[in-house]
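K.L.:
requesting a structural model of the entry that follows:
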Amino acid sequence: MIKPVSTPDDLNIRKVYLGKDLFRDASLSRDGTISCASCHPSDMFGVDNFTRSVGVDGKTGDINTPTTYHSRYFFAQFQDGRAKDLQEQALGPITNPVEMDNTIENVLKYVKSNNHYIVQFRNLYNDGITIENIVDAIAEFEKALVSPSRFDEYLKTGDKSVMRDVELEGFELFKSYGCIACHNGISLGGNLFQKLGIFKPYEGTSLGRFNVTGEEQDKYYYKVSTLRNIYWTHPYLHDGSIEKTYDVIEFMGEYQLGVDIPDEDIKKIEQFFHSLTGELPNVVK
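P.N.:
All right, here's what the predicted structure looks like:
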């Protein structure tokens, strides 16, 4: 149910570095103060560790910033799944009034005035600078944000020596308690929507999938978060209401599994989570 990741070998490296430049360019925002990297610093595994990220004019939204790492494997983008792919996702923050608050027209005007971008887009895209090509380059950079870990080495080889005994015990508990029912696949998450509050009601800061579908049964359904690099991607839940891994494991036991997970088991699952921290890709170093 869990598959290992490897360093991607399907990338257009020149597009990756163009996308990296755009990702870090605050001039894509209305007032030149916010870039994609402001909320998703790639050297911090794609999160800023704030409960709410701050956009232009100090505005904040109602959702905790999700990681950009391993997003290439997610079945939909954003926590409510409103974007079908990384290209569609990349455009969202640029025009969102509480994030970068810009217009497509202004973005194109800026990029077309930048000599570096003019040359790069001319060399990489037949039709040069378009909004579609801008978000395509950003998406190509995001596809490079993959961080293989010791756990991946274990999955590939079966070599238990790359894991500590307590981490392996935590992995077995992770499976036996049923965490793996939602946190599975190549990203240990990111491949289904699930209701937050199955065994105990929970109302957060957003209605989740309901905001996209308008269907009553979709209230409080969110895309299951990836557990990769979880020690770096705090705070947790869609509303950023939990700061520590111990507390989020305890919460999930109570609200999602209907069990009171003993202290010793929580600590072992925490140790398993340590093995999910990967290496930063070369493109962000």
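
K.L.:
when you work out contacts or count neighbours from here on, use the C-alpha atoms and nothing else.
P.N.:
OK.

K.L.:
let me know the helix or strand that Gln194 is in.
P.N.:
Assessed by DSSP states H and E, Gln194 sits inside strand 193-195.

K.L.:
would you mind measuring from His116 to Ala144?
P.N.:
Using Cα to Cα, to the nearest Å, His116 is found at 22 Å from Ala144.

K.L.:
another one to check against the first:
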Amino acid sequence: MYSKTLLSLALATASLLASGLSDNAKNAGLLPIPSSETELLKLIDNPKNPITKEKIELGKKLYFDPRLSKSGFISCNSCHNLSEGGDDGISAAVGHKWASNPHHLNSPTVYNSVFFSSQFWDGRDPDLEKQAQGPIQAHPEMAATKEHVVATVTSIPAYVNEFKFAYGDDVKISFEKVTDTIAIFERTLVTPSAYDDYLNGKDDAMTPLQKAGLKTFIDKGCATCHNGVALGGEMNAFNITGTYIHQNVGDFKGNENGMVKVPTLRNITQTAPYFHNGKVWNLQEAIVEMGRIQVGEKISDKEASSIEEFLKALDGRKPVLSIPMLPASTSTTPKPDLN
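P.N.:
The predicted model follows:
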């Protein structure tokens, strides 16, 4: 009887501690992906261009279609590979004519980007619809023109029919309509994780080590910048209490106010290398460096290991995707241009 009473008390204490941790996380600004599909749709939908199954499927094809690029070789998926972390796994993005990003900027993940309040490292665009227009036209990336994209899509009868199916017979296939449709697909690339399950009330979703890591994460001030549903995605000052060790690699210094977009921590174990210029490959090293330059904390190896354990709980359940079968080109489809 005595041992059962002790066990009951221990379980009750553990439950109270877990409940307190969840409350502390929410008080620190950490928010889960909603478990309710209705609530999730409220977060990811675009009232100006509501999500539908038809738009999602069409957007997925366009996302994977390299013919939207000048070379006919690069698609959105080239730099934002959905088979892994939603990025390209290299320090600086590589685009048209195998040119690396002239500012030595790393490709951020597209997974959960719908939760970002700012797009691009300098935060110049507010949403995915606007963001999708940039890489297609950027010469170091896909190097296409608006005219090339429209000519490509309208030269393929299957695409014309799919646009009508998604938007109605009177749809005008413009560059903006194409990128808006890609953005609709990207809005669905959400990866709920054990962390979300925990904050949504499932106490055993995270391991004891992950819970301890969450506490360390909050105590060390990491949630000051990495908060909200995305655990990032907003603009913040950089090099607050120190100077990033690789600051001189590339010429990026942030926006006009020196602000830099905070990268999401979701699926962070799958998105190395880290920082805007992709110069840190080890996650614990990145944690220690962030503590030094952002919150003025000397994070020990033990604390970094603890935080890393928590970050593993952010590895999400990715949408089940099949590679789309793209419609055939026609005699009027623009030919690949490698120049």
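
K.L.:
one step back: now the strand holding Gln194 of the first structure: how far from the chain's centre is it?
P.N.:
16 Å (Cα atoms, centre = their mean, to the nearest Å).

K.L.:
with stretch 250-270 of the first structure instead?
P.N.:
For stretch 250-270 of the first structure, the distance to the chain centre is 23 Å (Cα atoms, centre = their mean).

K.L.:
give me the stretch of the second structure that it matches.
P.N.:
Under TM-score structural alignment, stretch 250-270 of the first structure corresponds to residues 288-308 of the second structure.

K.L.:
Lys53 of the second structure: neighbour count?
P.N.:
Neighbour count of Lys53 of the second structure, defined by other Cα atoms under 10 Å: 11.

K.L.:
same question for Arg82 of the first structure.
P.N.:
Close neighbours of Arg82 of the first structure, defined as other Cα under 10 Å, add up to 17.

K.L.:
pretty sure it sits against Thr213.
P.N.:
No - the pair formed by Arg82 of the first structure and Thr213 falls short of the contact definition of Cα atoms under 8 Å, at 9.1 Å.

K.L.:
just the helices in the stretch 51-200 of the first structure please.
P.N.:
Ranges of helices in the stretch 51-200 of the first structure, per DSSP state H, counting those that start in this stretch, are 86-95, 104-112, 115-124, 131-143, 150-157, 165-176.

K.L.:
in the second structure, what range does the longest one match?
P.N.:
Think helix 131-143 of the first structure. Against the second structure, helix 131-143 of the first structure falls on residues 175-187 (TM-score structural alignment).

K.L.:
what's the nearest residue to Asn229 of the first structure if we skip its chain neighbours?
P.N.:
In space, and not counting its chain neighbours, Asn229 of the first structure is closest to Thr277: 4.2 Å by Cα to Cα, 6 or more residues apart in numbering.

K.L.:
need the counterpart of Pro319 of the second structure in the first structure.
P.N.:
Mapped onto the first structure by TM-score structural alignment, Pro319 of the second structure lines up with Pro281.

K.L.:
mind listing what that match touches?
P.N.:
Counting by Cα atoms under 8 Å, 6 or more residues apart in numbering, Pro281 of the first structure touches 7, 144-147.

K.L.:
longest helix in the second structure, please.
P.N.:
helix 2-27 (DSSP state H).

K.L.:
what residues does whichever helix or strand comes after that one touch?
P.N.:
Next in sequence after helix 2-27 of the second structure, counting helices and strands by DSSP H and E, comes helix 37-44. With contact meaning Cα under 8 Å, 6+ apart, helix 37-44 of the second structure is reached by 33-34, 114-115, 187-188.

K.L.:
recalculate using a threshold of 10 Å.
P.N.:
Helix 37-44 of the second structure has contacts (Cα atoms under 10 Å, 6 or more residues apart in numbering) with 33-34, 50-51, 112-115, 184, 186-190, 229.

K.L.:
buried ones among these?
P.N.:
Burial by neighbour count, judged by 16 or more other Cα atoms under 10 Å, picks out 33-34, 51, 112-115, 184, 186-190, 229 from the contacts of helix 37-44 of the second structure.

K.L.:
tell me the two of the residues you listed that are most distant?
P.N.:
Maximum pairwise distance among those (Cα to Cα): 19.9 Å, between Ile51 and Val229.

K.L.:
what about Phe73 of the second structure, which SS state?
P.N.:
coil (DSSP: H, G, I helix; E, B strand; the rest coil).

K.L.:
closest one of the contacts of Pro281 of the first structure to Glu99 of the first structure?
P.N.:
Closest approach between the contacts of Pro281 of the first structure and Glu99 of the first structure, by Cα to Cα: Leu145, at 21.5 Å.
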